[in-house]
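**Student:** model this:
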Amino acid sequence: MAPGYPAGTSRARGEQFERRAEQFLLGQGLCLVARNYQCKLGEIDLVMRTGTTLVFVEVRYRRSNHYGGALASVTATKQQRLRRAALSYLQSQGLNESRQSCRFDLIACDGSHIDWIPNAF
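**Tutor:** From the prediction side, this is the model:
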């Protein structure tokens, strides 16, 4: 259970799946850089690193794949918000997006099934 949130809230479930995704990616050899980076432009669930590449990870959970499931929930608007938040993160770290290799990965959790889509958009 996520600290500070009642067990049944969607935020608590979201944090639970973010932790699962983090553990999964650590097992795949990525290194954690930051969790839940927030700025006025949006939020990035996980910032990871593989080699010299920064990986911005969006974790999406849906109880089932009705209505398209977790993958379908990452709309063009959501992708744009993530890109803007990633640029804000890079700037906050003194990094330049033209010199820092980056990618956006998606962890989609439908029920208990996890899909990892590297370089999702």
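**Student:** use CA for all of it now, contacts and neighbours both
**Tutor:** Fine.
**Student:** contacts for stretch 82-90, please.
**Tutor:** Tyr37, Gln38, Cys39, Leu41, Gly42, Glu43, Ile44, Phe56, Asn96, Glu97 (C-alpha atoms under 8 Å, 6 or more residues apart in numbering).
**Student:** next, the second sequence, to be compared with the first:
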Amino acid sequence: MNTSRSSQILEAGSEAASHFHQPMLDSPTEANPSLVDQLATAMADPSLAPKQFGALGEHYAAAWLERQGWRTLSRNWHTRYGELDIVMMAPDRTIVFVEVKSRRNAHYGIPQEAVTHSKQVNLRRAACEWLIDRRNRIPHTAIRFDVVTVVLELGKPVIHHIPGAF
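**Tutor:** I've put the predicted structure just below:
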């Protein structure tokens, strides 16, 4: 897959994720399965730059969670403490701050090891800022921090979701 095609898929994924008010899905099969498949194909492109690969990994993780019935609230939300990759509403009305780590392989360790203690502290601070922002006042039952890893295995992305990671 050429880089321009990967960019088109990235843009399509960004556009789909940028809608704040996406309907809560009744079942995972209602989500767009072709987007997940397109992102998986795009991630297998060995010519992708690391930033492009990471962005596709975030799009893939969000699309995968949406297929599970989750709703995207925010993507790449920036604060002075860093960036929140994805903020989602789980089907049980829990606001989940999702940190995504994407790797082409696990040669240098498992991706979740990159979510260090200092990274966790900064994510908590960023989440507090997200929660107090008046634009994000959404009825919810709880909050949680999850880590989702995306690792290519035999040219296909494999998701590992760690609910309540910290």
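**Student:** re earlier: are any of the contacts of stretch 82-90 of the first structure buried, and which?
**Tutor:** Burial by neighbour count, 16 or more other C-alpha atoms under 10 Å: within the contacts of stretch 82-90 of the first structure this picks out Tyr37, Gly42, Glu43, Ile44, Phe56.
**Student:** which ones among the contacts of stretch 82-90 of the first structure map onto strands?
**Tutor:** Tyr37, Gln38, Cys39, Gly42, Glu43, Ile44, Phe56 (DSSP state E).
**Student:** in the second structure, what residue corresponds to the fourth one?
**Tutor:** So that's Gly42 of the first structure. If you follow Gly42 of the first structure across to the second structure using TM-score structural alignment, you land on Gly82.
**Student:** quick one: its match from Gly13 of the second structure, how far?
**Tutor:** Computed as C-alpha to C-alpha, to the nearest Å, the Gly82 of the second structure to Gly13 of the second structure distance reads 22 Å.
**Student:** what's the answer for Leu123 of the second structure, then?
**Tutor:** As judged by C-alpha to C-alpha, Leu123 of the second structure and Gly13 of the second structure stand 24 Å apart.
**Student:** try Arg135 of the second structure
**Tutor:** Distance from Arg135 of the second structure to Gly13 of the second structure, by C-alpha to C-alpha: 23 Å.
**Student:** pick out whichever of those two has more residues nearby.
**Tutor:** More crowded of Arg135 of the second structure and Gly13, by other C-alpha atoms under 10 Å: Gly13, with 22 against 8.
**Student:** now the one residue sitting closest to the centre of the first structure. Nearest residue, chain neighbours left out?
**Tutor:** Residue closest to the mean C-alpha point of the first structure, counted by C-alpha atoms, centre = their mean, is Glu58 at 2.2 Å. Spatially, and ignoring its direct neighbours in sequence, Glu58 of the first structure is nearest to Leu106 (5.0 Å; C-alpha to C-alpha, 6 or more residues apart in numbering).
**Student:** can you confirm the one you found is in a strand?
**Tutor:** Yes - assessed with DSSP: H, G, I helix; E, B strand; the rest coil, Leu106 of the first structure lies in a strand.
**Student:** what's near enough to touch the corresponding residue of the second structure for it?
**Tutor:** For Leu106 of the first structure, the aligned residue in the second structure is Val147 (criterion: TM-score structural alignment). Residues near Val147 of the second structure by C-alpha under 8 Å, 6+ apart: Val98, Glu99, Val100, Lys101, Gln112, His161, Ile162, Pro163, Gly164, Ala165.
**Student:** next, count neighbours for the aligned partner of the fifth one in the first structure.
**Tutor:** Taking TM-score structural alignment as the alignment basis, one finds that Gln112 of the second structure is matched in the first structure by Leu71. By the measure other C-alpha under 10 Å, the count of residues near Leu71 of the first structure is 20.
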